[in-house]
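A.B. asks: Provided below are the primary sequence and the corresponding predicted coordinates.
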Amino acid sequence: MTFLPKSIHDRLLANGRRQDPVRGTEDEIDFHPVVKLFTPDANCTWLLTEIDPEEPNIAFGLCDLGLGFPELGTVSLSELASLRGHLGLPIEVDRHFKAKKPISRYADEAAASGHIAA
């Protein structure tokens, strides 16, 4: 995906490979987000932790479409790459974002407040 720098893409894929053998078990890994994506003109935010190694177009993370109901789930990277906000601006990588906690904590806080605060 052109909007994801190779180093970030590689880290997401590495996390997906680590998660794959334990996915759905009690040993599932609660990763810190690798990247924060946002629409500068549409109030949407994504915190991604991993890419599915079997389906490299699918990422997992916390998704907030600005409607007050952020949720953990999968997202298509090709759809994100083609997404444009109200002014036609593409998704951007927040180059200053540094995760300070695991994705489950961001998800709990987002559920309580209705938006991702990262």
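C.D. replies: All right, it came through fine. Numbers count the residues shown, from 1 in each chain.
A.B. asks: rest of the way, CA atoms for contacts and neighbours
C.D. replies: OK.
A.B. asks: remind me, longest helix of the protein?
C.D. replies: In the chain, assigned by DSSP state H, the helix with the most residues is helix 6-19.
A.B. asks: now do it: distance to the chain's middle.
C.D. replies: Put simply, helix 6-19 sits 12 Å off its chain's centre (CA atoms, centre = their mean, to the nearest Å).
A.B. asks: from the contact counts, what lies against it?
C.D. replies: When contacts are defined as 3 or more CA pairs under 8 Å, 6 or more residues apart in numbering; DSSP states H and E, helix 6-19 packs onto strand 45-51.
A.B. asks: need the three-state assignment for the closest residue to F97 other than its chain neighbours.
C.D. replies: Leaving aside its chain neighbours, F97 sits nearest to K36 (6.4 Å; criterion: CA to CA, 6 or more residues apart in numbering). With DSSP: H, G, I helix; E, B strand; the rest coil as the basis, K36 sits in strand.
A.B. asks: same check, this time on the one 4 residues further on
C.D. replies: Here P40 is coil, with the state taken from three-state DSSP.
A.B. asks: okay, one more to line up with it:
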Amino acid sequence: MTSKLKQNLLHKINRQDVPKIYETENVAIEQKKLLFKFFTPDSHWTWYAWEAEKIGDEDIKFFGPVDGDFLEMGYFYLSELDRICGGLGLPVEIDQYPNETEYQKMLRRLMKIEV
């Protein structure tokens, strides 16, 4: 991830409308707002962030669904995403224009798991 992209993310995290970790735990899954979507262009892994919080000066802790070998919810860090590469060695990217239909499909899958 480029340093410009990282700085952009760090700036966005400081905004008032970005929920901090645990702030949406009482919000129903189908009402969760997508903050960021990260993906590996040469693999099947996708990270969806519902909550985000700055950790120190250089890192961000996220919470949300992770769709890899199976779909689960969890915490992940920007520093971790920085170190991950897909099968062809391509780095994780942020989806600047996430597809709402694709996001809704993932939420429906997640709700089936959580029931």
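C.D. replies: Good, I have the coordinates. No experiment lies behind these values; they were computed from the predicted model shown.
A.B. asks: residues contacting the residue nearest to F97 of the first structure?
C.D. replies: 45-48, 93-94, 97 (CA atoms under 8 Å, 6 or more residues apart in numbering).
A.B. asks: tell me which helix or strand the residue of the first structure positioned farthest from its centre sits in.
C.D. replies: Distance to the chain centre peaks in the first structure at L87, reaching 22.3 Å (criterion: CA atoms, centre = their mean). Using DSSP states H and E, no element contains L87 of the first structure; it sits outside every helix and strand.
A.B. asks: that one pairs with which position in the second structure?
C.D. replies: Mapped onto the second structure by TM-score structural alignment, L87 of the first structure lines up with L88.
A.B. asks: mind checking how far that match is from T24 of the second structure?
C.D. replies: The gap separating L88 of the second structure from T24 of the second structure is 36 Å, by CA to CA, to the nearest Å.
A.B. asks: excluding chain neighbours, what is closest to the residue nearest the centre of the first structure?
C.D. replies: Note on the first structure: the residue nearest the mean C-alpha position is L48, at 2.1 Å, using CA atoms, centre = their mean. Leaving aside its chain neighbours, L48 of the first structure sits nearest to G61 (4.1 Å; criterion: CA to CA, 6+ apart).
A.B. asks: please say which position in the second structure the one you found maps to.
C.D. replies: Match for G61 of the first structure (TM-score structural alignment): G64.
A.B. asks: tell me who's in contact with its match.
C.D. replies: When contacts are counted by CA under 8 Å, 6+ apart, G64 of the second structure touches 47-51, 73-75.
A.B. asks: of the residues you listed, just the buried ones, PyMOL syntax please.
C.D. replies: Here is the PyMOL command that selects the buried residues among those (16 or more other CA atoms under 10 Å):
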select buried, resi 47+48+49+50+51
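A.B. asks: ok, so of the contacts of G64 of the second structure, who is nearest I29 of the second structure?
C.D. replies: W50 (10.0 Å; CA to CA).
A.B. asks: could you list every helix and strand in contact with the helix or strand harbouring Y106 of the first structure?
C.D. replies: Using DSSP H and E, the element containing Y106 of the first structure is helix 103-113. Counting contacts by 3+ CA pairs under 8 Å, 6+ apart, helix 103-113 of the first structure packs against strand 58-64, strand 71-76.
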